[in-house]
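Asker: based on what follows, work out the 3D shape:
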Amino acid sequence: MSPVKSWRWKYRFMVSLSLTLVPLITGDIHVMANPTLQTTKQFVENAQRISEICTRLQPSFDESRLCVKVVATWEGLQACRELTSLGIRTLATTLFTIEQAILAAEAECVYIAPFVHELKAFFDETYHDGEPILPLCVQAQRYFEQHSYVTRVKAAGLLSVDEAVKLAGVASLTIAPNLLHTLSKSEELESQLADRSLFQEKAMLEGQAVEHTTFIDDEAKFREAFAKSAGGKGQIKTAQAIEIFSEYQIKAESMMRDPDLTRIG
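Answerer: Here you go, the predicted structure:
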């Protein structure tokens, strides 16, 4: 199989799998752009191909429901900016800092997905992430509201029910089935749960405010601020998350090279 045909088959398979959810949900379907890519042009072309495959596989599909997940690097977020102008909706993933959130909002991403915990915590049982970034979800949502950005916070990477309760009030939430099941069995009153939320008015007012700033046309300014954020930890967490996603991308590509699988269909 030629490299081009192999690439098309891999994304056809992935998009086809995502499209099976369309009749089952009322919201968006999310498809991740290849995290191993490096340049803005590559991310843009990748997202365009994903959109094209959606239309080819299911001509009746409402493309406004497609949201392409793009890594929150300078190159990835500049791609989101261009994709927005092309009518392709985006989500900024692998996001751990307010600087990334601000640039994503300027790029008019539909969502940002702050990872409460480092991705490593989900793949290495011996690793303990002692610094969950719950406050960033509050800080980013407050910033978007204060400065009239359309971008919404879609928190991800939770490890406990308590963390889910603390994020009650976030615009959107990715939550694992086991945590959702536990929450469904809770007998606490809604008011009791609300009191534990970081999004309560008092907590919001006491949260650290961020003055309006801009990074969209200043790469050097963004890179410097991002590198310094949380003493450099945000940059390290982002790189680690991209590395993990890339590893699984490569594994998926390897699986797609299996002759028995590629002969299907």
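
Asker: C-alpha from now on. contacts and neighbour counts both.
Answerer: Fine.

Asker: mind listing the helices for the stretch 101-250 of the chain?
Answerer: Counting by DSSP state H, counting those that start in this stretch, the stretch 101-250 of the chain has helices at residues 120-123, 134-146, 161-166, 177-184, 190-195, 201-206, 219-228, 233-256.

Asker: contact partners of the helix or strand following the longest one?
Answerer: Moving toward the C-terminus from helix 233-256, the next helix or strand (DSSP states H and E) is helix 259-262. Contacts of helix 259-262 with the rest of the structure, by C-alpha atoms under 8 Å, 6 or more residues apart in numbering, involve 9, 255-256.

Asker: quick one, which of these are buried?
Answerer: 9, 256 (16 or more other C-alpha atoms under 10 Å).

Asker: and which of the contacts of helix 259-262 is nearest Ile133?
Answerer: Proximity of these to Ile133 (C-alpha to C-alpha) peaks at Met255, which lies at 34.2 Å.

Asker: I'd like the structure of this one too, to check against the first:
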Amino acid sequence: MNQLDALKQFTTVVADTGDFKQLDAFKPQDATTNPSLILKAVQKADYAPLVKDTVNQYRGRAMDEIVDRLLVRFGCEILSIIPGRVSTEVDARLSFDTAATVARGERLIELYQAQGIHSDRVLIKVASTWEGIQAAEQLERKGIHTNLTLLFAFCQAVACGQAKVQLISPFVGRIYDWYKKNAGAAWVEADNAELNDPGVKSVAQIYNYYKKFGIATEVMGASFRNVGQITALAGCDLLTISPDLLAQMAASNTPVTQHLKADAAKAADIEHVSYDEAGFRLALNNDAMATEKLAEGIRAFCVDAVKLEQLLLAA
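Answerer: Down below sits the predicted model:
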């Protein structure tokens, strides 16, 4: 049994890509996309006809609508290959606008439904700002399921649990990147690998908290830099993995051990916490890593959203 199949015994494997032509090889249950991944995919020659067709079909409409229709087109292609769900992201420029995020999430679902896709097969991806979490809570009450992304801090995970969102995507690799950069020459890779990796420890803390207190929100570790980070989280509800790392795991026969277990979490001594808006903002502010990585992530997705629009204007 290869490493990828071994992981699938403990965890639902999700492919982190907008390149749906790669999906068949790895047989993931679900797939996730984001503005950067879609931008990367649409620049490949394979996808030029799909982009051109979408732009021609809706030329003259508002650019935000054309973008959403392109995202849904990719999502539908992905759903024709995988058995589960696809995550489609709301424009990152709306990360601090609750009402606009709700409206965009509703439109994305309407576009999917117009293509015959049931809303249960789509997760609307929203940044884990306070405004984003409130928007997700409203969408969930309307029966629209959400995936809260750019999640770096424990307080973000707690607030998402309170909002009863469907799924969260804590970012392992970007947490690791921050701590490694911050430590500089003092960083010792061996001391911060696998179970000691700061990103892995963050996800494990969230997983254990959710299981301890019966929080139904699914935990999906994301943003991996190496296979060791992935296998250290075996047992997590889901893990979303890039095609490169999926290929590495498929080519390896190294055994996989389950590290995260719901029963162990339920028996753990963990304190229950809750956040109102002021408490959330203070806790996030007091976490320098999370504050920096959240802002950086939103900025990067905003830049890629603009690049995608420029590419569509030129199509």
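
Asker: can you calculate the TM-score here?
Answerer: Put the two chains on top of each other and the TM-score (TM-score structural alignment, normalised by the length of structure 1) is 0.83; 242 aligned residues with a C-alpha RMSD of 2.6 Å.

Asker: redo the contacts of helix 259-262 of structure 1 as a markdown table? Include distance to Gln146 of structure 1.
Answerer: Listed next are these as a markdown table, based on distance: C-alpha to C-alpha, whole Å:
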| residue | distance to Gln146 of structure 1 |
| --- | --- |
| Trp9 | 44 |
| Met255 | 46 |
| Met256 | 46 |
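
Asker: about what we covered before: Gln58 of structure 1 is nearest to which of the helices of the stretch 101-250 of structure 1?
Answerer: Among those, helix 233-256 comes nearest to Gln58 of structure 1, with 21.7 Å by C-alpha to C-alpha.

Asker: residues in structure 2 matched by that closest one, start to end?
Answerer: Taken onto structure 2 by TM-score structural alignment, helix 233-256 of structure 1 occupies residues 289-312 there.

Asker: mean per-residue distance, that stretch to structure 1?
Answerer: Following the fit onto structure 1, the mean deviation recorded for stretch 289-312 of structure 2 is 1.1 Å by mean C-alpha distance after the TM-score superposition for structure 1.

Asker: contacts for that stretch next, please.
Answerer: 34-36, 39, 51, 55, 63, 67, 91-93, 95, 127, 150-153, 174-175, 178-179, 284-285.

Asker: quick one: buried ones out of those?
Answerer: Of the contacts of stretch 289-312 of structure 2, these count as buried by 16+ other C-alpha under 10 Å: 34-36, 39, 51, 55, 63, 67, 91-93, 95, 127, 150-153, 174-175, 178-179, 284.

Asker: circling back: and of the helices of the stretch 101-250 of structure 1, who's closest to Cys67 of structure 1?
Answerer: helix 233-256 (17.6 Å).

Asker: the buried ones among the contacts of stretch 289-312 of structure 2 in helices, which ones?
Answerer: Residues of those located in helices (DSSP state H): 35-36, 39, 51, 55, 63, 67, 174-175, 178-179, 284.

Asker: ok, now how distant is the counterpart of Thr149 of structure 2 in structure 1 from Ile53 of structure 1?
Answerer: By TM-score structural alignment, Thr149 of structure 2 lines up with Thr93 in structure 1. In this view, Thr93 of structure 1 and Ile53 of structure 1 are 22 Å apart by C-alpha to C-alpha, to the nearest Å.

Asker: likewise for Thr40 of structure 1?
Answerer: From Thr40 of structure 1 to Ile53 of structure 1 the distance is 20 Å (C-alpha to C-alpha).

Asker: Glu190 of structure 1 now?
Answerer: Applying C-alpha to C-alpha, the value for Glu190 of structure 1 to Ile53 of structure 1 is 43 Å.

Asker: between those two, which is the more surrounded one?
Answerer: Between Glu190 of structure 1 and Ile53, Ile53 has the larger neighbour count (other C-alpha atoms under 10 Å), namely 19 against 9.

Asker: which helix or strand contains that one?
Answerer: Per DSSP H and E, Ile53 of structure 1 falls inside helix 40-57.

Asker: list the buried residues of that helix.
Answerer: For helix 40-57 of structure 1, a neighbour-count test (16+ other C-alpha under 10 Å) marks 40, 42-44, 46-51, 53-54 as buried.

Asker: contacting residues around the most centrally placed residue in structure 1?
Answerer: Central residue of structure 1 (C-alpha atoms, centre = their mean): Thr93, 2.8 Å from the mean position. Thr93 of structure 1 makes contacts with 69-72, 112-114, as judged by C-alpha under 8 Å, 6+ apart.

Asker: ok, and the closest non-adjacent residue to the aligned residue in structure 1 for Glu89 of structure 2?
Answerer: By TM-score structural alignment, Glu89 of structure 2 lines up with Met32 in structure 1. Excluding its sequence neighbours, the residue lying closest to Met32 of structure 1 (C-alpha to C-alpha, 6 or more residues apart in numbering) is Lys69, at 4.4 Å.

Asker: who touches the one you found in this structure?
Answerer: With contact taken as C-alpha under 8 Å, 6+ apart, Lys69 of structure 1 is in contact with 30-33, 90-93.

Asker: so can I have TSV of those showing distance to Val153 of structure 1?
Answerer: Formatted as TSV, the contacts of Lys69 of structure 1 follow (distance: C-alpha to C-alpha, whole Å):
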residue	distance to Val153 of structure 1
His30	15
Val31	17
Met32	17
Ala33	19
Thr90	12
Leu91	10
Ala92	10
Thr93	11
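
Asker: list the buried ones in the match of helix 233-256 of structure 1?
Answerer: Buried, per 16+ other C-alpha under 10 Å, within stretch 289-312 of structure 2: 289-291, 293-294, 297-298, 301-302, 304-305, 308-309, 312.

Asker: nearest to Lys211 of structure 2 among those?
Answerer: Ranked by distance to Lys211 of structure 2 (C-alpha to C-alpha), those are led by Ala290 at 22.7 Å.

Asker: gap between that closest one and Val219 of structure 2?
Answerer: From Ala290 of structure 2 to Val219 of structure 2 the distance is 18 Å (C-alpha to C-alpha).

Asker: with Cys155 of structure 2 instead?
Answerer: Relative to Val219 of structure 2, and taking C-alpha to C-alpha, Cys155 of structure 2 is found at 14 Å.

Asker: cool, Ala41 of structure 2 as well?
Answerer: Shown here: Ala41 of structure 2 relative to Val219 of structure 2, a distance of 26 Å by C-alpha to C-alpha.

Asker: neighbour count for these two, which is higher?
Answerer: Using other C-alpha under 10 Å as the criterion, Ala41 of structure 2 and Val219 rank with Val219 on top: 23 against 19.

Asker: the more buried one -> structure 1?
Answerer: Looks like Val219 of structure 2 aligns to Val153 there (TM-score structural alignment).

Asker: now do the contacts for that match.
Answerer: So Val153 of structure 1 contacts 111-114, 137, 140-141, 170-173 (C-alpha under 8 Å, 6+ apart).
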